[in-house]
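In: no sequence for this one, just the structure:
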């Protein structure tokens, strides 16, 4: 999304850089870069998607200078805790289990449904083999059902497992699966599954001040309607909003 007023954007960026330089810090935002439409790598090799636009706007409102770092999903929390970046903004659902390790901001998307998708509508999602990304709320859900869980490091691999016949279906965020159903690769099967408490940013428990800055920025975007507009633009008109 282009800044509407280049001059004011430049001034905000300059102010943010001055603030960051005065404290000698650069805030590093960690994301996966492999989960469209939330985050992905574009043709120029840059982080793009809903969370890139959102993160840049939050940094602007918090008057922070930020840079983006990509990290594989299966180690994204450990690398936050070890200091490789300062916050996670990567389609991460807020759960009690994760909250024991990191501190979450308030959610920047409401709880949205997960869905099963398969190559055909008669796929067995009750007792079949279901693919999910490792370390996700979807994988945890499958493990509690009568189905067989088949985990993969990346979300694209879960879809490939279905198209190759290795898995009967995939369970993932519905927003992620919609493009595969629209192009005819997959079809939705069964009912949507409500999981998690919405998506939020994650921080080290030792960084409450940074979390509070982003919390305030998220709230300001909720208050002025900017966040809802951004959700509709990047996640779709039917995506839950505030």
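Out: Ah, there it is. Only a predicted model underlies this, so the values are computations on that prediction, with no experimental measurement involved.
In: Please count neighbours and contacts with C-alpha atoms only from this point.
Out: OK.
In: Work out for me the element the residue nearest the centre of the chain sits within.
Out: Against the mean C-alpha coordinate of the chain, by CA atoms, centre = their mean, the closest residue is residue 91 at 1.2 Å. Under DSSP states H and E, no helix or strand contains residue 91.
In: do residue 219 as well
Out: Per DSSP H and E: helix 208-223 holds residue 219.
In: Tell me the buried residues in stretch 76-88?
Out: Buried positions in stretch 76-88, judged by neighbour count with 16 or more other CA atoms under 10 Å: 76, 77, 79, 80, 81, 84, 85, 86, 87, 88.
In: another one to put next to it:
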């Protein structure tokens, strides 16, 4: 165990040295959680976090390279040095903050919500789908409902459509367009649930200087209104802003 910890620390240190030398930052994302992040028709990372991340790097005078990684290993691969940041719709939580560092949030704290294929679902006792290793899965596990976990957000919604689950529980902003585009096949049920401390950029605990650099730029974008403009572009005029 000590060998593994020391090895991870050495990788993190060498990654930090590489950043200092060439100013190239590898931005880790899932690429499967629109509108936060997704893969477009050209096979490239796209979405709110792609636009925001590129602007953050531009203002910080850094070069961004985007790396796609599955959600269930996104934190371990950050710690191991496979990329330098996480921008993947990741909510800031005390549990995650014990393993990695976060910038201030660049998306305000918002609600999670339930979506079902039929009205009247009792979410307190239902079979509820959620993505593995999310704050939503953790909440359902302690709620009294039956949790079924899936590797991707698409699979959680598919589980409701095909009858494997009574409802899906996820970020409301992820679910809104799916409900709107379903022609009545999907609907919100139950009450919204506030979870997490907003969405922030994750970094290794050893990269405090890089965290502070991005944190300062996020503050600038909040102050000059450009972050609010991006939020409204990707999440609609009624989204929560700063």
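Out: Alright, I've got the coordinates. Only a predicted model underlies this, so the values are computations on that prediction, with no experimental measurement involved.
In: TM-score for these two?
Out: For this chain pair, the superposition-based TM-score is 0.90 by TM-score structural alignment, normalised by the length of structure 1; 223 aligned residues with a CA RMSD of 1.3 Å.
In: circling back to that earlier point, so which elements touch the helix holding residue 219 of structure 1?
Out: Judged by 3 or more CA pairs under 8 Å, 6 or more residues apart in numbering; DSSP states H and E, the packing partners of helix 208-223 of structure 1 are helix 50-61, strand 103-109, helix 226-235.
In: can you list the residues that contact that helix?
Out: Helix 208-223 of structure 1 is contacted from outside by 58-59, 61-62, 103-106, 108, 203, 227-228, 242, using CA atoms under 8 Å, 6 or more residues apart in numbering.
In: Out of the helices and strands packed on helix 208-223 of structure 1, flag the one nearest residue 20 of structure 1.
Out: Of all those, helix 50-61 sits nearest to residue 20 of structure 1, with 10.9 Å by CA to CA.
In: Could you give the residue range in structure 2 aligned to the helix or strand that comes right after that closest one?
Out: For helix 50-61 of structure 1, the following helix or strand on the C-terminal side (DSSP H and E) is strand 66-70. Using TM-score structural alignment, strand 66-70 of structure 1 corresponds to residues 64-68 of structure 2.
In: how close does the matching stretch sit to structure 1?
Out: Taken against structure 1, stretch 64-68 of structure 2 registers an average deviation of 0.4 Å after superposition, with mean CA distance after the TM-score superposition for structure 1.
In: so how far is the first residue of stretch 162-175 of structure 1 from its last?
Out: Stretch 162-175 of structure 1 has its terminal residues 18 Å apart, counting by CA to CA, to the nearest Å.
In: Kindly tell me how buried the residue mapped onto residue 39 of structure 1 from structure 2 is, as a neighbour count.
Out: Alignment note (TM-score structural alignment): residue 39 of structure 1 maps to residue 37 of structure 2. Look at residue 37 of structure 2: counted by other CA atoms under 10 Å, it has 21 neighbours.
In: Excluding chain neighbours, what is closest to residue 37 of structure 2?
Out: Leaving aside its sequence neighbours, residue 37 of structure 2 sits nearest to residue 47 (CA to CA, 6 or more residues apart in numbering; 4.5 Å).
In: Structure 1: which residue goes with the one you found?
Out: Aligning on TM-score structural alignment places residue 47 of structure 2 opposite residue 49 in structure 1.
In: Give me the neighbour count for that match.
Out: Burial measure for residue 49 of structure 1: 21 neighbouring residues, criterion other CA under 10 Å.
In: So residue 118 of structure 2 is in contact with residue 168, correct?
Out: No - between residue 118 of structure 2 and residue 168 there is no contact under CA atoms under 8 Å: 11.8 Å.
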